[in-house]
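Chemist: quick check, what structure comes out for this input:
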Amino acid sequence: MAGRAYRLRGRMWIEGPDGTFLGYGRVVLLERIREHGSISAAARSMEMSYRHAWQLVDSMNRQSREAVVEKSAGGRGGGGAILTAAGERAVAAFWSAHGDFREFLARRNRQLDL
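Modeler: A predicted model of the protein is given here:
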């Protein structure tokens, strides 16, 4: 089949002691928590259940040396969540590695000759 274009594709994630620590979706969740100030609002913005978002945040917090998200209890003013300094570093580290990974795939795709 002449003319067929092949390309390398891939996904990357950072593994922790309990499996996935950070991946594309988890980092987007962290960014949405930063943006909205709440796990539930972040989950809604991603069309994700609160329970699933909470499980992801809990997994990241348990695997990190320092919490990536700090939660405040609900009440009269409502609860909230913030991305910690460790969370900001984790997001930056992921996007830096992700950029390198994309560059690697692009470079190798230019060299691909099948």
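
Chemist: only C-alpha atoms from now on, for both contacts and neighbour counts.
Modeler: Noted.

Chemist: tell me the secondary structure for E70?
Modeler: On the three-state scheme (DSSP: H, G, I helix; E, B strand; the rest coil), E70 is labelled strand.

Chemist: let me know whether it touches A86 as I believe.
Modeler: No - using CA atoms under 8 Å, E70 makes no contact with A86, being 10.4 Å away.

Chemist: show me where the chain has its helices.
Modeler: Using DSSP state H, the helices of the chain run over residues 24-36, 39-45, 50-63, 85-111.

Chemist: mind giving me TSV with those helices and columns for distance to G16 and mean neighbour count?
Modeler: TSV is the format used below for these (distance: least, CA to CA, whole Å; neighbours: other CA atoms under 10 Å):
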stretch	distance to G16	mean neighbour count
helix 24-36	13	18
helix 39-45	22	19
helix 50-63	6	17
helix 85-111	12	15
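
Chemist: now the second one, please; I'll put the structures next to each other:
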Amino acid sequence: MASAPDEIPIRVHSRRGGNMIHPVSLESAPPAAAAAAAAAESPNAVTYREVKHFKKWVPWLIPLFVVANIIMFIITMYVNNCPKNSISCVAGFLGRLSFQPFKENPLLGPSSTA
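Modeler: Down below sits the predicted model:
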């Protein structure tokens, strides 16, 4: 396969596992020093460049959901106010954030009456 002088095959390492060579035309010629060094090594030298298709991913969505759920649970327990709405509470030292007993609420969370 003969390629035009303005096309350079580039090897792309994809995360999908397929390695393919794609010809890419250059908009500007390489610097004279680099071209001379490449010509000195081999007359038919092929230059490969690293192509990065993927940006570094910062995982923020799942921790955001976890924090939002914890905040909503605390707000719900505060509004529930077990000592005011129930005769006995589990973990009474938590005050308004204490839980109803298992007989009233087997899921150990806020009451259904709040």
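
Chemist: need the TM-score from the superposition.
Modeler: Once superposed, chain against chain, the TM-score is 0.22 (TM-score structural alignment, normalised by the length of structure 1); 46 aligned residues with a CA RMSD of 4.8 Å.

Chemist: on that earlier part again, redo the helices of structure 1 as JSON lines? Include distance to E15 of structure 1.
Modeler: Listed next are the helices of structure 1 as JSON lines, based on distance: least, CA to CA, whole Å:
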{"stretch": "helix 24-36", "distance to E15 of structure 1": "12"}
{"stretch": "helix 39-45", "distance to E15 of structure 1": "22"}
{"stretch": "helix 50-63", "distance to E15 of structure 1": "9"}
{"stretch": "helix 85-111", "distance to E15 of structure 1": "11"}
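
Chemist: buried sites along whichever strand or helix holds T76 of structure 2?
Modeler: Assigned by DSSP states H and E, T76 of structure 2 belongs to helix 61-80. Judged by neighbour count using 16 or more other CA atoms under 10 Å, the buried positions of helix 61-80 of structure 2 are 76-77, 80.

Chemist: and the next helix or strand past it?
Modeler: By DSSP H and E, the next helix or strand past helix 61-80 of structure 2 is helix 82-85.

Chemist: any buried residues in that following helix, and which?
Modeler: Buried positions in helix 82-85 of structure 2, judged by neighbour count with 16+ other CA under 10 Å: 82-83.

Chemist: helices and strands around that helix, which ones?
Modeler: For helix 82-85 of structure 2, there is no helix or strand it packs on, judged by 3 or more CA pairs under 8 Å, 6 or more residues apart in numbering; DSSP states H and E.

Chemist: how about I33 of structure 1, nearest residue that isn't a chain neighbour?
Modeler: Computed as CA to CA, 6 or more residues apart in numbering, the closest residue to I33 of structure 1 that is not its neighbour in sequence is A42, at 5.2 Å.

Chemist: pull the contacting residues for the one you found.
Modeler: Residues near A42 of structure 1 by CA atoms under 8 Å, 6 or more residues apart in numbering: 29, 32-33, 35-36.

Chemist: distance to G19 of structure 1 for the residues you listed - can I get that in CSV?
Modeler: Below are the contacts of A42 of structure 1 laid out as CSV (distance: CA to CA, whole Å):
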residue, distance to G19 of structure 1
L29, 17
R32, 22
I33, 22
E35, 26
H36, 27
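
Chemist: quick check, nearest of those residues to R51 of structure 1?
Modeler: Nearest to R51 of structure 1 among the contacts of A42 of structure 1 is L29, at 13.0 Å by CA to CA.
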